[in-house]
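Engineer: one predicted model, sequence on top.
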Amino acid sequence: MDKQYQTPEIDSTRIAVPERISIALDEIAADLREGLLALAVGAGMQVLTAMMDADVTAMCGPRGQHDPDRAAVRHGHERGSVPLGGRRVPVTRPRMRAADGSGELPVASYEAVNDTEVLGRMALERMLAGLSTRRYTAGLEPVGAQVTDAATAVSKSAVSRKFVAATETALADLLSADLSTLDLVAFMVDGVHFAEHCCVVALGIGIDGTKYPLALVEGSTENATLVTELIVSLRERGLDVTRPVLAVVDGSKALHRAIKDVFDHPVIQRCQLHKVRNVVDKLPEKLKSVVQRRMRDAYHAEGALAAQAQLEALAAELDRTHSGAAASVREGLDETLTVLRLEVSPTLARTLRSTNAIESMISICREHARNVKRWRDGKMALRWCAAGMVEAGKQFRRVNGHLHLPALRVALERHVATETAGVVRHDGRVTAA
């Protein structure tokens, strides 16, 4: 039964810390044989008991001495529990009631350590690391046989409930984060499949080179409606969609259309790696390595005009024997050369010429969910994916060449201004509108 205290929030400054605490060594001597951690836990439990007694004494006065000015009176003891190393361990906690009879008062030290969020975070970390609910206890620290035997909240169902609560929090935090202060330069969007569920995820790169997991939405396929919903949600959370942004996508027409519909001035960069794979998939084995090398050489040319000339020459050669591959080379060719047309520095271009950055985040999401055998519904896929994105965000480093991002911003603004003033031809030249 939950108790309604007079003070709903505990101020840690109210905790009474005794100057000296006596520890009964004979009670914890047996713990020494189980390791130093078990010994420290045994001593710590005695310290917690002493601190709770000190809190009660500070509020109620010394035991056996009447104090007319006391704020509370002792009200016996009851069973309680505190989190310890991913489990809950039982303690006997004192109780006290307000002297004026208005209700029960909290014991500050007990409330301070009784933070259930710790258990949720530990369950989240262990399950994302690949530990199943059945083997959860195998990942806990050895705190002594006596404590382990009395511990609770380590069953499969209890761990599962903690994990669900923690991932729901991660999902809610991710989808509600304020984006009004984010100065976005580059934007990536892609899909990840969990069984029959498809999660479309978005990654942003700020002007300082920091990568941000932005949002996700669940559906069955990467359709335009789904992607538009995701990008619109970013706008509603304060993301500035009026400034020019480099949108790096694969060949999906749905992604392309949604980005064009929501962003005011998107500049599309088609993933060069996807384009190479699409072309070589239409070729026999003996030609794949040759064509792959020629396309990669073209994408690393000194400029967009040189790269376009090399790719068009390759397409002309393929026309004779493999027209499907030739058509694939030409399809969206100008959008695969955007980073060259913007004269992005080679170091920064390595990040922006492909969707590797967002695919790296997706691979982390898949890795964390590798132990899931049955996906119950789309909400479960969203929770796992959100938890993986948050975990990936902790591992992110700033993109290589991030010092060139301000120059990219200037190039994007110049490109958009040029498009506004004229019509950009496929060779990069401009004619009057």
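Structural biologist: Happy to help now that I have it.

Engineer: C-alpha only now, for contacts and for neighbours.
Structural biologist: Fine.

Engineer: what residues of stretch 188-202 count as buried?
Structural biologist: Within stretch 188-202, the residues that count as buried by 16 or more other C-alpha atoms under 10 Å are 188-194, 197-202.

Engineer: for stretch 83-98, that is, sorry about that
Structural biologist: 83-84, 86-91, 93-98.

Engineer: now stretch 208-219
Structural biologist: Under the neighbour-count criterion of 16+ other C-alpha under 10 Å, stretch 208-219 has 208-209, 211-219 buried.

Engineer: turn the residues you listed into TSV, columns for secondary structure and distance to Gly332.
Structural biologist: Shown next, in TSV, are those (DSSP: H, G, I helix; E, B strand; the rest coil; distance: C-alpha to C-alpha, whole Å):
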residue	secondary structure	distance to Gly332
Asp208	coil	30
Gly209	coil	27
Lys211	strand	27
Tyr212	strand	28
Pro213	strand	27
Leu214	strand	27
Ala215	strand	27
Leu216	strand	26
Val217	strand	27
Glu218	strand	28
Gly219	strand	27
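
Engineer: return the member of these nearest to Gln395.
Structural biologist: Lys211 (10.1 Å; C-alpha to C-alpha).

Engineer: report the secondary structure state of the spatially closest residue to the closest one that is not a sequence neighbour.
Structural biologist: In space, and not counting its chain neighbours, Lys211 is closest to Ile205: 4.6 Å by C-alpha to C-alpha, 6 or more residues apart in numbering. Three-state call for Ile205 (DSSP: H, G, I helix; E, B strand; the rest coil): strand.

Engineer: put this beside the first:
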Amino acid sequence: MTTNLSVVQKKNKRKKLKPIRIKEVASNEFTLPDGSRIDTEHELLSFLLPENVKAFYRELSLSVEALCGSRYEHSEHRLYRWGKQAGSIVLGNQRVAVERPRVRDAETGKEVRIPFYEKMQNPDSYDRAAFQSALKKCSQRDYKNGVPELAASFGMSKSSVSRSWVRTTGKKLEEFMSRDFSSVDLVAVLLDGKRFQDVGCLIAMGIDSSGKKHILGAYQCNTEHSESCKSLLEDLERRGLPARDLLFVVDGGSGLNKALRDKYDVHRETRRAVVVRCHVHKWENVKASLKPEEQHEAKSLYWAVRDARDLTQAMACSEQLKAYLKRVNGSALTSYIEAEQELLNLHRLKLSGSLKKFFSSTNPIESLNSLLEEDMRRVKRWQDSTHFRRWIATMALKNEKRMRKVRGCLGMLALKVQIQNLCKPEKLDESTV
């Protein structure tokens, strides 16, 4: 017996596009997906390449006529034409040499700027084009092959594009490191170190009460040095990070641990923050001390601590793990005990299953790191610290837009309340007052 089977393919959901509204057309106001306004007059002249130079001179002539009146016409205008001069504008993502008219004021004798010419001379459009091409993996040497060349064009050399990239990424660095988070209701901060070639970097990712992720900063420092890590925390606090009632998920660097201990008093009853150690990093440390035949049993017991349903069960699993490690390897036991309480803090927070999995490691930053590494792999050598910081800031801002909310984000407000309960200041004993 034969049967006819049909395969139903799942349709991919198309991203909903923002429609162009009638009132926008009437007012000649259009916006890019990021919300920035499009200068339609400039964009039209820049991309209609066959006629754009003619259109530029036509509009320039009208602009001069508006200032001085018609040519050879007697008028009462204070402004008058004063010859021509070589200049340049930006058309079609490249600079073009042009001849521009000059205008003077009859009373002051000073030259007057022509608004239309200044708008077309604005280098921001050129910088933006070079910047977008670089983000699309177009090399600076090959940029000129990616745009249609015009007669008398210049400014597309490797050096010109490189200078444009430096200007644009410099602005991105300033924007990235000066963002104010005081208006963001931050609940948790994930901190993880990463090396890009020979440069160490500590990346901070914040999670707010709605579950949205924010890249708080990327700092060129080593997680083994407590002073640099403490400076990082102080900079975040200056930019709006709350001074208490926070959850920190860390990779376990000794310097970072000391900085958190000194600043937030995390291991005492008067603690101002809760620290959870990354379970993945700690397992790798424990595993490194074990023989291959010992790792299977230890792995089962170790992850049973994280997957326990509550703190009581987690502590029981932890005791079993310590008993096993004590029997097979004392170094592995010492490594585990060093982070035991910070691993158990995951259960003290009383998280849902989704949030428990999310906050049990710094994997969300590892995902970001892989994107940053892919974007920055073409740089073979960092010239200096500023060079590295410009790149890391630019790529962090680019990839931040791709990040989704935390799965289980509806439980973030409950997490915030539980953190506040764990960070309550120690009550004074009235008998000692």
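Structural biologist: Ah, there it is. Because the structure is a prediction, the values reported are computed rather than measured.

Engineer: now, which of the buried residues of stretch 188-202 of the first structure sits nearest Arg320 of the first structure?
Structural biologist: Nearest to Arg320 of the first structure out of those is Asp190 (C-alpha to C-alpha; 34.5 Å).

Engineer: the closest one corresponds to which position in the second structure?
Structural biologist: Aligning on TM-score structural alignment places Asp190 of the first structure opposite Asp192 in the second structure.

Engineer: quick one: map Phe396 of the first structure onto the second structure.
Structural biologist: When the second structure is aligned by TM-score structural alignment, Phe396 of the first structure is paired with Met403.

Engineer: what residues are up against that match?
Structural biologist: Lys213 (C-alpha atoms under 8 Å, 6 or more residues apart in numbering).

Engineer: in what helix or strand does the residue nearest the centre of the first structure lie?
Structural biologist: When the first structure is reduced to its mean C-alpha position, the closest residue under C-alpha atoms, centre = their mean turns out to be Val390, at 1.0 Å. Using DSSP states H and E, Val390 of the first structure sits in helix 378-395.

Engineer: which positions within that helix qualify as buried?
Structural biologist: For helix 378-395 of the first structure, the neighbour count (16+ other C-alpha under 10 Å) marks 378, 380-393 as buried.

Engineer: likewise stretch 47-62 of the second structure?
Structural biologist: Of the residues in stretch 47-62 of the second structure, those buried (16+ other C-alpha under 10 Å) are 49, 52-53, 55-56, 60.

Engineer: could you dump the residues you listed into a markdown table with distance to Ser162 of the second structure and secondary structure added?
Structural biologist: Formatted as a markdown table, those follow (distance: C-alpha to C-alpha, whole Å; DSSP: H, G, I helix; E, B strand; the rest coil):
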| residue | distance to Ser162 of the second structure | secondary structure |
| --- | --- | --- |
| Leu49 | 24 | helix |
| Asn52 | 26 | helix |
| Val53 | 26 | helix |
| Ala55 | 30 | helix |
| Phe56 | 27 | helix |
| Leu60 | 30 | helix |
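
Engineer: of those, which is the nearest to Ala314 of the second structure?
Structural biologist: Once C-alpha to C-alpha is applied, the member of the buried residues of stretch 47-62 of the second structure that ends up nearest Ala314 of the second structure is Leu49, at 68.0 Å.

Engineer: to which residue of the first structure is the closest one aligned?
Structural biologist: Checking TM-score structural alignment: Leu49 of the second structure goes with Val41.

Engineer: for its match, which non-adjacent residue is closest in space?
Structural biologist: Counting by C-alpha to C-alpha, 6+ apart, the residue nearest Val41 of the first structure is Val143, at 6.3 Å.
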